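Colleague: prediction below, plus the sequence it came from.
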Amino acid sequence: MNITLLVGGRSTEHDASLHGYHHVLSELRKEPDRVTVDSVCYVDRTGAVRFFGGGPWPEDEKDLLAGEVLPLGAAIERLRSGGSFVFSLLHGNEGEDGGWQGLAEVAGIRGNFGPVLASALGMDKYLQAALATALLPGLRAPRSVLVRADSFDAQRVLREAGPGSLVVKPNRMGASLLTTCLHDPDESELAKAVAAAAPYDNQVLVQEFVSGREYSCSVYRENGRLVELPVAEVVSQGFFGHEEKHVKGRARIELCAEDPTTKAIRDYAQALFEATEVATFARCDFLVRDGETYFLEINTLPGLMSGSIFPMALAATGRTITDLVVAASGDHESRPARDKVKEYDISH
């Protein structure tokens, strides 16, 4: 099986993509008889595309920037006609928000992109929470106020958000970037947090801080069936933000033994995965407080860095990143084709 790795992206999560690329590349090298990387397509931070058609594969950003520059249209055509399965590691804006998913659908690129709708919802925390709680009886979401940065009224938002600590986060970004917990919020603090996020996303989510146990459930489909991966608990000092996620020692991940709580969480995650037709794999985050489960978000392209939750859960079942790539190819090939051409008469 030949694959193209699609990495980087004009995105605030560019660095996560590069770290995932390093780990995936190193893991694939362990099983060269099953999967061969035959090209690397790098989208730099400005959106320019660089293509590598042979090894040795670039490792760091300096090497990636030295690749052959292609116009976007030419790059899409090469991905379409190259014969390889494209495994995308593009995170965040223009990577997993429906942008590249739409390009792949229109151009006919074979890859792990999946449907546009699932990815677009996966990058909108406010809408996905509304959908998840509507579809899944018993699942709750933190009390939330969606703020438009250009019409922000701090006094109104504080009133609607209610008493207690608040979490302020961009509605359509990942990696907990620019996410702030305000333990004693006032108008000035709230305005400062919203202003920090606004240049990157004019939709900002203000939520009640739910103090509870945080869980992350990986979902994975292989050969047409869902595989039960262990649920992970995130153990941190009260708040799991960007630094807690990305600075070693700030939090730890523990794979959980099966119990009624983890089973309920997996049932919720798998039901949402199926309902939105996410491709191959995802990760859903939850909080549990006083026996009630709160939905936080679904991530339709979970991090594949060394030490990330999804690879850890995958490895616990004896599976590898190579298994994931092979499963993604099989998932794409088994997806029912849609006939998009139908003529009809309009008589008026």
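Modeller: That came through, no problem. Residues are numbered from 1 along each chain as shown.
Colleague: please count neighbours and contacts with C-alpha atoms only from this point.
Modeller: Noted.
Colleague: what's in contact with the longest helix along the chain?
Modeller: Longest helix of the chain, by residue count under DSSP state H: helix 260-276. By CA atoms under 8 Å, 6 or more residues apart in numbering, the residues outside helix 260-276 that reach it are 117-118, 132, 135-136, 139, 217-219, 226, 228, 231, 256, 282-284, 286, 293.
Colleague: return the distance of that helix from the chain's centre.
Modeller: Relative to its chain's centre, helix 260-276 lies at 17 Å (CA atoms, centre = their mean, to the nearest Å).
Colleague: and what of stretch 326-341?
Modeller: Here stretch 326-341 is found 20 Å from its chain centre; the criterion is CA atoms, centre = their mean.
Colleague: please identify the buried residues of that stretch?
Modeller: By neighbour count on 16 or more other CA atoms under 10 Å, the buried set for stretch 326-341 is 326-332.
Colleague: quick one on the thing from earlier: list only buried entries from the contacts of helix 260-276.
Modeller: Here, 16+ other CA under 10 Å leaves 118, 132, 139, 217-219, 228, 231, 282-284, 286, 293 buried among the contacts of helix 260-276.
Colleague: can you count the residues close to the residue lying closest to Trp100 once chain neighbours are set aside?
Modeller: Spatial nearest neighbour of Trp100, excluding adjacent residues (CA to CA, 6 or more residues apart in numbering): Glu94 at 6.1 Å. Other residues near Glu94 come to 17 when the count uses other CA atoms under 10 Å.
Colleague: and Gly95, by the same measure?
Modeller: Neighbours of Gly95 under the rule other CA under 10 Å: 26.
Colleague: now do the SS call for it.
Modeller: For Gly95, the assignment made with DSSP: H, G, I helix; E, B strand; the rest coil gives coil.
Colleague: hang on, it packs against Gly9?
Modeller: Yes. With contacts counted by CA atoms under 8 Å, Gly95 reaches Gly9, the gap being 6.5 Å.
Colleague: which ones among the contacts of helix 260-276 lie within helices?
Modeller: 117-118, 132, 135.
Colleague: okay if I get the residues you listed as a markdown table plus distance to Asp150?
Modeller: Shown next, in a markdown table, are the ones in helices among the contacts of helix 260-276 (distance: CA to CA, whole Å):
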| residue | distance to Asp150 |
| --- | --- |
| Leu117 | 26 |
| Ala118 | 28 |
| Ala132 | 28 |
| Leu135 | 32 |
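Colleague: put this next to the previous one:
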Amino acid sequence: MPGGKSPGRKPRVALIFGGRSSEHGVSCSTAGSVLRALDRERYDIIPIGITVDGRWVLEKDEPERLAIQSDQLPEVDEKGTAVVLASDPGAALVSLDPTAVPGTLGEVDVVFPLLHGPFGEDGTLQGLLEMAGVRYVGAGVLASAVAMDKHYAKLVFQAHGFPVTPYTVIKPGAWERDRAACEESVASLGYPVFVKPARGGSSIGITKVSKPGELVAAVEKAQQFDPKVLVEASAGKAREIECGVLEGLDGGRPEASAVAEIRYDTSYDFYDFEAKYLDDEEHVDLQLPANLSEDVTRRVREMAVTAFEAISAEGLARVDFFLAEDGTLLLNEINTMPGFTPYSMFPRMWAATGLDYPALVDRLIQLALRRPTGLR
């Protein structure tokens, strides 16, 4: 069977990380944490980095090299031996050392795609793996693409009856063709608004806009990362709530983690990239479990699982909410490959639920090994 393990050896797991998106460094950091947690007695590990220009290279199994050092994000080593994944079902990695004949690195039983952002988390890599008949951790092509595009994720969630923050979309070319219409659409939301790349993550390229005169710079900043821009109304003083979801074992319903809340002081206008990855927690307080009533906690967990099912997600996801002062829960977004260091919210929520980091990594690989490729 394509992607199946040959008898008499351990499952071979290929970690793929880095990538062409602006979240390259975050992905590398995530990979370092997963490498550190993987049990070498149970799995053979092949670390594969994708450089910022899209080349696949064989990386060293050195987790410490991929850690964030003094606010410096790690990068894939561009000098590594080039590798390719055979496109025909059979799941073999081939090395392309220019000084030697191309050699097969062996079958791959499962890929753990640790890419964040476009060109990896958005269904593109998942489609390649489906074509090659390789099992992989996480959501499939459709769910990955929908979750990555915040515009279409909102459309799906609205169709399922979820309340979302009011928004408008500035599509590629619309800003140049009719800027006045775009500005009018944004003004209808009321200021302040948040301007963000529609298909981005880690809060990169996001700007809080408090008045019309700040809009142009914010849109142009977002367009540096994505020609499609999403503008959302502010949720005001709403609390930021998160919940993790894991695919159920043996076909059971997805499971929800303990619920967390993100709180930050006036040093930040919102939970931006620096607050997520570089802050020493002096200004950011991650409350786990969140100080919520039993009823709100129950609703968050139920909505998180329903959102997971609404986009046909698999494996894992982090679901983010706004809790308004009147108790209304707004579904903000779903992330099918959330930050995955031991200090990231998703693993921390599951640790609080009773599943520690190594066990979480192992469960995701086992889920992927059980799942076939193709239509399911």
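Modeller: Structure's in. What do you need? Since the model is a prediction, treat every value here as computed from it, not as a measurement.
Colleague: after superposition, what is the TM-score?
Modeller: Remark: TM-score between the superposed chains equals 0.86 [TM-score structural alignment, normalised by the length of the first structure]; 332 aligned residues with a CA RMSD of 2.6 Å.
Colleague: returning to that earlier point: wait, the residue nearest to Trp100 of the first structure touches Gly9, no?
Modeller: Yes. Contact criterion CA under 8 Å: Glu94 of the first structure and Gly9 qualify, at 7.1 Å.
Colleague: and the gap between whichever residue in the first structure pairs up with Tyr343 of the second structure and Leu65 of the first structure?
Modeller: Correspondence of Tyr343 of the second structure to the first structure, assessed by TM-score structural alignment: Gly307. From Gly307 of the first structure across to Leu65 of the first structure, the span is 26 Å (CA to CA, to the nearest Å).
Colleague: what of Leu304 of the first structure?
Modeller: Distance, Leu304 of the first structure to Leu65 of the first structure, using CA to CA: 22 Å.
Colleague: with Val145 of the first structure instead?
Modeller: From Val145 of the first structure across to Leu65 of the first structure, the span is 41 Å (CA to CA).
Colleague: next: Asn223 of the first structure.
Modeller: Using CA to CA, Asn223 of the first structure is found at 37 Å from Leu65 of the first structure.
Colleague: which SS class is the closest residue to Gly374 of the second structure other than its chain neighbours?
Modeller: The spatial neighbour of Gly374 of the second structure that comes closest, neighbours along the chain excluded (CA to CA, 6+ apart), is Glu130 at 6.2 Å. With three-state DSSP as the basis, Glu130 of the second structure sits in helix.
Colleague: tell me the counterpart of Glu130 of the second structure in the first structure.
Modeller: Per TM-score structural alignment, the equivalent position to Glu130 of the second structure in the first structure is Glu105.
Colleague: what about its match, distance to Arg252 of the first structure?
Modeller: For Glu105 of the first structure, the distance to Arg252 of the first structure (CA to CA) stands at 38 Å.
Colleague: out of the buried ones among the contacts of helix 260-276 of the first structure, which sit inside strands?
Modeller: Among those, the members found in strands (DSSP state E) are 217-219, 282-284, 286, 293.
Colleague: which one among the residues you listed gets closest to Leu314 of the first structure?
Modeller: For these, the closest approach to Leu314 of the first structure (CA to CA) belongs to Ser218, at 8.2 Å.
Colleague: nearest spatial neighbour of that closest one, skipping sequence neighbours?
Modeller: Take Ser218 of the first structure and drop its neighbours on the chain: the residue closest to it by CA to CA, 6+ apart is Arg283, 4.3 Å away.
Colleague: one more: Thr104 of the second structure?
Modeller: In space, and not counting its chain neighbours, Thr104 of the second structure is closest to Val94: 4.4 Å by CA to CA, 6+ apart.
Colleague: buried set for the helix or strand containing the one you found?
Modeller: Under the criterion of DSSP states H and E, Val94 of the second structure resides in strand 92-95. Across strand 92-95 of the second structure, burial judged by 16+ other CA under 10 Å covers 92-95.
Colleague: how about residues contacting it?
Modeller: Taking CA under 8 Å, 6+ apart as the rule, strand 92-95 of the second structure contacts 81-86, 102-108.
Colleague: mind telling me what Ala317 of the second structure corresponds to in the first structure?
Modeller: Per TM-score structural alignment, Ala317 of the second structure is aligned with Ala282.
Colleague: kindly report the same for Ser29 of the second structure.
Modeller: Here Ser29 of the second structure is matched to His19 in the first structure, going by TM-score structural alignment.
Colleague: helix or strand next in line after the helix or strand where its match lies, which one?
Modeller: Here His19 of the first structure sits within helix 14-28, counting by DSSP H and E. If you walk from helix 14-28 of the first structure toward the C-terminus, the next helix or strand you reach (DSSP H and E) is strand 36-43.
Colleague: ok, average deviation of that following strand from the second structure?
Modeller: Comparison of strand 36-43 of the first structure with the second structure after fitting gives an average deviation of 1.8 Å (mean CA distance after the TM-score superposition for the first structure).
Colleague: in the second structure, which residue is most central in space?
Modeller: Nearest to the geometric centre of the second structure sits Met337, at 3.0 Å (CA atoms, centre = their mean).
Colleague: hmm, that residue is touching His116, no?
Modeller: Yes. Between Met337 of the second structure and His116 there is a contact under CA under 8 Å: 6.7 Å.
Colleague: many thanks, we can stop here.
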